[in-house]
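# pasting the structure only:
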């Protein structure tokens, strides 16, 4: 019984501020519109702590291919170049199903 309680508690663990901010930034970068225009502006929320914000900004600044612009309003604009053809993901509209062998 104790093991089940530990597993349940671990699965219900609340996300840290760093995890929330990282997830939000990741979702913004990976949004289809951002991927088409190849830029996104990230606004700092009141719930984003100084340490978390600085850590995510440091991580982004160390990432190759991302240009960062720190705006006067405290937001940060990220810009990146289009991937080369070899790096592009392959999109499949339909999966061809083979007929059943019977």
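Received, thanks. Values in this document were obtained by computation on a predicted structure and should not be read as measured data.

# from now on I want contacts and neighbour counts done on CA atoms only, so please keep to that.
OK.

# residue 78: what secondary structure?
Three-state assignment for residue 78 (DSSP: H, G, I helix; E, B strand; the rest coil): strand.

# that one - how many residues pack around it?
If you count neighbours by other C-alpha atoms under 10 Å, residue 78 ends up with 20.

# part of a helix, is residue 56?
Yes. Under three-state DSSP, residue 56 sits within a helix.

# from what I see, it and residue 23 are in contact.
No. With contacts counted by C-alpha atoms under 8 Å, residue 56 stays clear of residue 23, the gap being 10.4 Å.

# where do the strands sit along the protein?
With strands called from DSSP state E, the chain shows them at 39-42, 66-70, 76-80.

# for comparison:
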């Protein structure tokens, strides 16, 4: 049994640099503050390869809802408009939560 656990842990999949970069940027974009202000400032870390960074920027530039502004320091500001469907969904959730908070008596 112990041998099986060791073998399973040895076979763990290691994330690629691109996967780590995408995960980091996507968590920045989906952060509640970024979602409220509808912009986020991203930057390349020393651990991000130039190839991965350029591929990510290429993918983001192909997304019509995202406006990209490049800074002299190498950072990139991503801006987007609130999706009306998303806004309506958030309003429905807020209304449901408010209804649930009303005392039942």
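Cool, got the structure. Keep in mind that this is a model prediction, so the values were computed, not measured.

# ok so, going back, more neighbours, residue 56 and residue 23 of the first structure?
Set side by side, residue 56 of the first structure and residue 23 show more neighbours around residue 56, with 16 against 13, by other C-alpha under 10 Å.

# so which residue is dead centre in the second structure?
The centroid of the second structure falls nearest to residue 26 when counting by C-alpha atoms, centre = their mean (1.7 Å).

# state the distance from that one to residue 42 of the second structure.
10 Å (C-alpha to C-alpha, to the nearest Å).

# switch the strands of the first structure over to a markdown table; also include distance to residue 60 of the first structure.
Shown next, in a markdown table, are the strands of the first structure (distance: least, C-alpha to C-alpha, whole Å):
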| stretch | distance to residue 60 of the first structure |
| --- | --- |
| strand 39-42 | 12 |
| strand 66-70 | 7 |
| strand 76-80 | 9 |
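
# wait, residue 25 of the first structure sits on residue 41?
No. Using C-alpha under 8 Å, residue 25 of the first structure is not in contact with residue 41; the gap is 9.5 Å.

# identify the contacts common to those two.
Shared contacts of residue 25 of the first structure and residue 41, defined by C-alpha atoms under 8 Å, 6 or more residues apart in numbering, are absent.

# now do the helices in the second structure.
Listed in chain order, the helices of the second structure (DSSP state H) span 2-10, 17-29, 32-37, 50-61, 84-101.

# alright, calling it a day.
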